[in-house]
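S.K.: Got a predicted structure here, sequence first:
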Amino acid sequence: MCAITLAGLIGTYLNVLALSLLFLLFASWLAYVTFEDTPQGKTIFTSYGVTLYQMFVLFTTSNNPDVWVPAYKISRWYSLFFIVYVLLGVYFLTNLILAVIYDSFKEQFAKQLVQVDSIRKNILQKAFDLIDTNNRGYLDREQCISLLNELNKYRSLPKTSREDFELIFAELDRSGDFKVTSEEFADLCNTIAIKFQKEPPPSYLEKFPFYHSPLCGRLKSFVRSRVFEYIIVFVLLINLVAVIIETT
């Protein structure tokens, strides 16, 4: 899907490339004409092709400020041309290119998601119609579990345990009438992807009555409190002082 999204941005890429090329061509022509009869033109901008190349490199700031040192030696005002060029190219044009590409990519990606979601719903609707052989307009528990059993045969899909079958059916059956309608069936893909968290088994101590007594509850609250943390920190500090005294 990413390749399709990028392919849909070819028009945007061409527009941005044309804008950058026009900016580079115009700036190079202006630089060549302005500095033609100066040491800058005789040493650096010897031809329009060389000027175009040097200005392209300057767009990346790789040869900045070396490329305009001869012009700067003649007059400091000449540096304004190159400073404005770098500011427009690096801070304006580059940000404009990134903004246009990002907005176009986001828009194209959203369209692709809508298309994929539409295709997925159509496929699920066809699957629902195939399973609903009696044309009742809903699927019962046995039909859904049979479907999940068949889906378990495909390696590309996550394996679902028998316990999760019931949970998936309960998740699909939002109305609680033990019937899965076509609208509820449309969430099948998302429901299968859910990782159901199993509650951890009770600990060994929870089997004793004392664990559930009020005294034990107060003890657990005390251990979780800030006071207990401060006591531990105080004991550690005393231990640190004792170690320092013993070693000295």
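M.R.: Everything's here; your move.

S.K.: Every contact and neighbour count from this point should use C-alpha atoms.
M.R.: Will do.

S.K.: List the buried residues of the longest helix seen in the chain.
M.R.: If you go by DSSP state H, the chain has its longest helix at helix 94-131. Residues 94, 97, 100-101, 104-105, 108-109, 112, 121, 124-125, 128-129, 131 are the ones in helix 94-131 that count as buried (16 or more other CA atoms under 10 Å).

S.K.: which is the next helix or strand following that helix?
M.R.: strand 138-139 (DSSP states H and E).

S.K.: Identify each buried residue in the helix or strand following that following strand, please.
M.R.: Counting by DSSP H and E, the next helix or strand C-terminal to strand 138-139 is helix 141-151. By 16+ other CA under 10 Å, the buried positions in helix 141-151 come out as Arg141, Cys144, Ile145, Leu148, Asn149, Leu151.

S.K.: So which residues of the chain form helices?
M.R.: Listed in chain order, the helices of the chain (DSSP H) span 2-7, 10-34, 39-43, 48-59, 69-74, 79-86, 94-131, 141-151, 162-172, 182-185, 188-192, 214-224, 226-247.

S.K.: tell me which residues of the fifth one are tucked away?
M.R.: When burial is assessed from 16+ other CA under 10 Å, helix 69-74 yields the following buried residues: Val69, Pro70, Ala71, Tyr72.

S.K.: and which of these is nearest to Asp164?
M.R.: Using CA to CA, Val69 is the member of the buried residues of helix 69-74 that lies nearest Asp164, at 72.9 Å.

S.K.: so how far is Leu25 from that closest one?
M.R.: To Leu25, Val69 is 22 Å away according to CA to CA, to the nearest Å.

S.K.: One more: Asn239?
M.R.: Distance, Asn239 to Leu25, using CA to CA: 75 Å.

S.K.: Check Leu80 too.
M.R.: For Leu80, the distance to Leu25 (CA to CA) stands at 19 Å.

S.K.: Show me which of the two is the more surrounded one.
M.R.: More crowded of Leu80 and Leu25, by other CA atoms under 10 Å: Leu25, with 16 against 11.

S.K.: List the contacts of that one.
M.R.: Shown in contact with Leu25 (CA atoms under 8 Å, 6 or more residues apart in numbering): Leu52.

S.K.: and here's the other structure:
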Amino acid sequence: MTVTARVPLADLAALLADGTRARFCLALLDGRAWTAGELARHAGVAASTASEHLSLLVRGGILAEERQGRHRYVRLAGPRVAQLIEDLAAHADLAAPAPPPPTLRAASSARAMAAARTCYDHLAGRLGVAVTDALTARGLLRQDTGFALSDDGLAWFAADLGVRLAPRGRRPMAKACLDWTERRHHLAGVAGAVLCATLLERGWVTRIGTGRALRVTAPGARALEDLLGLKSVESAGSEAAAGSRP
């Protein structure tokens, strides 16, 4: 008699194989907590259906939940889960590129996502890759032996950006994350999260609508040019955002 052992990888694959659950996970890559109702509307499913899917994802360790009154909030369980979802999205796009957007609105949204977006809690898209390249060119970030901030990089965060970096558990200070639109790596880890949070807090980038797409503001464009020598980031983000949902 042959006994088939339980395979955790197969269980994980089954969790993410459903289209609705995959859409939930991709939406939650914005790093924020969503209510079950918001995710249901986003995926175009009934609230009861969304609740069943979310329960599976929570039990499977993909999502974490918190209840406040009648509302059920869910978020990705952590950076490692976010990295997994982003890596799978990148691999899927390489294996079978998505068809052209069917509407002008969808095309505008896709352009905005490609220009600048959040990848869980760090910058992605052309902006994320451009910032990563600028940090590397200035000797602040090393990529020759894996992603690592140099001593000058740590000093830049403290002196130029005005933020001191501190270790957060087992999360690496700097980590490479494959960008699924640019096919190159952008900066993740503690440094990537702090950089993204700082840009948002100072109004140098703003969210477009309720999604992951970002727009570089005029003050942000000036700050990025002063800090990293980046040019034309404002126009790239603004043009992509022009036709997307306000």
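M.R.: Sure thing, it's come through. Everything quoted here is computed from the prediction, not taken from an experiment.

S.K.: TM between them?
M.R.: Once superposed, the chains reach a TM-score of 0.23 (TM-score structural alignment, normalised by the length of the second structure), with 80 aligned residues with a CA RMSD of 4.4 Å.

S.K.: picking that back up, any chance of the buried residues of helix 69-74 of the first structure in JSON lines with distance to Val86 of the first structure as columns?
M.R.: As requested, these are exported to JSON lines (distance: CA to CA, whole Å):
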{"residue": "Val69", "distance to Val86 of the first structure": "15"}
{"residue": "Pro70", "distance to Val86 of the first structure": "17"}
{"residue": "Ala71", "distance to Val86 of the first structure": "15"}
{"residue": "Tyr72", "distance to Val86 of the first structure": "15"}
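
S.K.: ok so, going back, quick one: list the elements packing against the longest helix of the first structure.
M.R.: Other helices and strands packing on helix 94-131 of the first structure, by 3 or more CA pairs under 8 Å, 6 or more residues apart in numbering; DSSP states H and E, are helix 2-7, helix 10-34, helix 182-185.

S.K.: List the buried residues for the first one?
M.R.: By that I understand helix 2-7 of the first structure. Thr5.

S.K.: helices or strands up against that helix?
M.R.: Using 3+ CA pairs under 8 Å, 6+ apart, helix 2-7 of the first structure sits against helix 94-131.

S.K.: Just want the angle from the helix it packs on to helix 48-59.
M.R.: With axes from the mean of the first three to the mean of the last three CA atoms, to 10 degrees applied, the angle from helix 94-131 of the first structure to helix 48-59 works out at 70 degrees.

S.K.: got the angle for helix 94-131 of the first structure vs helix 10-34?
M.R.: Angle of helix 94-131 of the first structure versus helix 10-34, following the same axes, to 10 degrees, is 170 degrees.

S.K.: I figured Leu135 of the second structure hits Leu224, correct?
M.R.: No - under the criterion of CA atoms under 8 Å, Leu135 of the second structure makes no contact with Leu224, lying 11.1 Å away.

S.K.: Closest to Ile192 of the first structure out of the buried residues of helix 141-151 of the first structure?
M.R.: Nearest to Ile192 of the first structure among the buried residues of helix 141-151 of the first structure, counting by CA to CA, is Leu148 at 9.0 Å.

S.K.: any idea how far Thr181 of the first structure is from the nearest residue to that closest one once chain neighbours are set aside?
M.R.: In this structure, Leu148 of the first structure finds its nearest non-sequential neighbour in Phe165, 7.0 Å apart by CA to CA, 6 or more residues apart in numbering. Distance of Phe165 of the first structure to Thr181 of the first structure, given as CA to CA: 17 Å.

S.K.: can you check Leu14 of the first structure too?
M.R.: Taking CA to CA, one finds Leu14 of the first structure at 48 Å from Thr181 of the first structure.

S.K.: between the two, which one's more packed in?
M.R.: A side-by-side neighbour count of Leu14 of the first structure and Thr181, using other CA under 10 Å, places Thr181 first with 18 against 11.

S.K.: just checking, that one touches Leu139?
M.R.: Yes - assessed by CA under 8 Å, Thr181 of the first structure is found in contact with Leu139 at 6.5 Å.

S.K.: just to revisit the earlier point, tell me the most buried of the helices and strands packed on helix 94-131 of the first structure?
M.R.: Stretch with highest mean neighbour count among these: helix 182-185 (a mean of 18; mean count of other CA atoms under 10 Å).

S.K.: Which parts of the second structure are helices?
M.R.: Using DSSP H, the helices of the second structure run over 8-17, 19-27, 36-43, 47-59, 79-95, 104-115, 125-137, 151-159, 189-201, 218-228, 233-241.

S.K.: For Cys25 of the second structure, give me its contacts.
M.R.: By CA under 8 Å, 6+ apart, the neighbours of Cys25 of the second structure are Leu76, Ile85.

S.K.: The closest residue to Arg72 of the second structure other than its chain neighbours: what's it in contact with?
M.R.: Nearest residue to Arg72 of the second structure, sequence neighbours excluded (CA to CA, 6+ apart): Thr35, at 5.5 Å. When contacts are counted by CA under 8 Å, 6+ apart, Thr35 of the second structure is found next to His71, Arg72, Tyr73, Val74.

S.K.: before we move on, the earlier item: could you measure the residue nearest to Leu148 of the first structure against Tyr138 of the first structure, distance?
M.R.: 17 Å.
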